[in-house]
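**Student:** only the shape, not the letters, is given here:
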């Protein structure tokens, strides 16, 4: 037994009445930009790191050596 279509529709209408369309649009936009920045930070973190293994030991090297 799970949540049906009618239950989801009722829940959506209650949330819409509580918050209003403008606030829901802002929340959706903020959530979308947060997910986008999280994904870009994760991919940037993978690109910046190079690693090599010496004698079973992981060694981290950074690309920019300042």
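**Tutor:** Now that the structure is in, tell me what you want to look at. Since the structure is predicted, the reported quantities are computational estimates derived from the model, not experimental observations.
**Student:** hey, let's count contacts and neighbours off CA atoms from now on
**Tutor:** Will do.
**Student:** please enumerate the strands of this structure.
**Tutor:** Across the chain, reading from the start of the chain, the strands by DSSP state E fall at 49-54, 57-62.
**Student:** now render those as TSV, adding mean neighbour count.
**Tutor:** Rendered in TSV, the data for the strands of the chain read as follows (neighbours: other Cα atoms under 10 Å):
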stretch	mean neighbour count
strand 49-54	10
strand 57-62	10
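**Student:** so can I have JSON lines of those showing distance to residue 34?
**Tutor:** Compiled in JSON lines, the strands of the chain are given as follows (distance: least, Cα to Cα, whole Å):
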{"stretch": "strand 49-54", "distance to residue 34": "23"}
{"stretch": "strand 57-62", "distance to residue 34": "27"}
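**Student:** alongside the first one, take a look at this:
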């Protein structure tokens, strides 16, 4: 009764496939894979330093010019490119 041989595992696999069916097992596998991916993404996002505030990408790079007219506040949403 020690370890299981390959034949024991094949019989168990055949019984599981007969009980649940291949479609249900495929859905279960994809759901499990999605959960693992979400967990890894959550762990990766949670590893950043919470004391350092996140900078949104739209305001990350601000161009500075020496013109006096360019130093006035500009509404970025209404300005169009020429």
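**Tutor:** Nice, thanks for sending it over. All figures in this text were calculated on a predicted structure; none of them were measured in a lab.
**Student:** what's the TM-score here?
**Tutor:** Here the TM-score for the pair of chains, by TM-score structural alignment, normalised by the length of the first structure, is 0.71; 53 aligned residues with a Cα RMSD of 1.5 Å.
**Student:** gap between the longest helix along the first structure and the chain center?
**Tutor:** What stands out as the longest helix in the first structure, according to DSSP state H, is helix 21-48. The gap between where helix 21-48 of the first structure is centred and where its chain is centred comes out at 6 Å by Cα atoms, centre = their mean, to the nearest Å.
**Student:** that helix to strand 57-62, inter-axis angle?
**Tutor:** Helix 21-48 of the first structure and strand 57-62 are oriented at 110 degrees to each other (axes from the mean of the first three to the mean of the last three Cα atoms, to 10 degrees).
**Student:** just list what helix 21-48 of the first structure packs against, helices and strands only.
**Tutor:** When contacts are defined as 3 or more Cα pairs under 8 Å, 6 or more residues apart in numbering; DSSP states H and E, helix 21-48 of the first structure sits against none of the other helices and strands.
**Student:** contact partners for residue 45 of the second structure?
**Tutor:** Residues counted as contacts of residue 45 of the second structure (Cα atoms under 8 Å, 6 or more residues apart in numbering): none.
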